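> I'll drop the sequence and a predicted model, then ask my questions.
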Amino acid sequence: MNRRSMNGFIIVILTLGGIGLLATLVRNPMWLLQQIAFYAVIAGVIFLIYRYAFQKRIGRGNSAYEKAVKQSKRRFDDRDSKVKSISQARKNLKKGSALKKKKQTHLTVIEGKKGKKKNRAFF
């Protein structure tokens, strides 16, 4: 079937459905409302079962992801505040106030053993 004949088929089906809905609405509107309410209740029960039974199992895997997202947001918020403080400091410097010097970090270099050869006798 090509696309035009498919569109025509869909239009015919939707038209017949609309005529049937209008006919039922005119002849027996209470039955139609009962059917709609019945299907709505069934759909609600299925949704609640899915939400409470299956989402708890799926949600366990997302806890690590959610924790990482929170940590990332905190890190980017810290960066934004640092950028704002740097721009604020530059403005103050232009006004004549001096920037405070950062304290030198106390880092030590730990010598590794990359250059030393292993004693092959002790395997």
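That came through, no problem.

> when you work out contacts or count neighbours from here on, use the C-alpha atoms and nothing else.
OK.

> what ranges do the strands span in this protein?
Here the chain has no strands by DSSP state E.

> check it against this one:
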Amino acid sequence: MRRPFVKPLVYGLIGLGVIGFAFTLITDPAVLLRQAGYIFLFIILFYLVYRFILRPSQTKGQDRGYVRAVKQSKLRQKEKERGSNKVDMHTYRSSNKRPVSKSTKPLKKKKNNSHLTVIEGKKGKKKNRAFF
């Protein structure tokens, strides 16, 4: 029963916000710019606190594992480059292919299941979904 009450309330708050924004824009645009600057500074401050204080304590082990995986990947790449100079694997693989036999088996056709029937149900009835 709450949903019918919440929707008009949200629209009302958005409408009041638009009216307040327009009023501030007309009467004193400098205050509007100052408020936008405060919001921008708050977002930057929040990001820096998250980046340098909260995040490093959570992901120290993950960063070490990532650095180790990168080193292992680079070592494997170097080993592949050294090995590829000795023998070209692509030409080796292409020369050892088996000849394709001309007598191939025909593909089986899919059987029709005549014992299965379609049961028609209530197609027109849809679920009553009430989303916000």
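Done, it's in. Treat the numbers as computed from the prediction; the structure is a model and nothing was measured.

> got a TM-score for the two of them?
In this superposition the chains share a TM-score of 0.54, using TM-score structural alignment, normalised by the length of the first structure; 91 aligned residues with a C-alpha RMSD of 3.4 Å.

> what ranges does the second structure have for its helices?
All helices of the second structure, identified by DSSP state H, fall at 3-27, 29-49, 55-58, 60-86, 89-95.

> could I get the ones you listed in JSON lines, plus columns for mean neighbour count?
Listed next are the helices of the second structure as JSON lines, based on neighbours: other C-alpha atoms under 10 Å:
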{"stretch": "helix 3-27", "mean neighbour count": "12"}
{"stretch": "helix 29-49", "mean neighbour count": "12"}
{"stretch": "helix 55-58", "mean neighbour count": "11"}
{"stretch": "helix 60-86", "mean neighbour count": "11"}
{"stretch": "helix 89-95", "mean neighbour count": "9"}
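
> next one: Lys84 of the first structure from Asp77 of the first structure, what distance?
Distance of Lys84 of the first structure to Asp77 of the first structure, given as C-alpha to C-alpha, to the nearest Å: 11 Å.

> next one: Arg4 of the first structure
Applying C-alpha to C-alpha, the value for Arg4 of the first structure to Asp77 of the first structure is 55 Å.

> how about Gly61 of the first structure?
Gly61 of the first structure sits 26 Å away from Asp77 of the first structure, going by C-alpha to C-alpha.

> please apply the same query to Ile13 of the first structure.
Counting by C-alpha to C-alpha, the separation of Ile13 of the first structure from Asp77 of the first structure is 55 Å.
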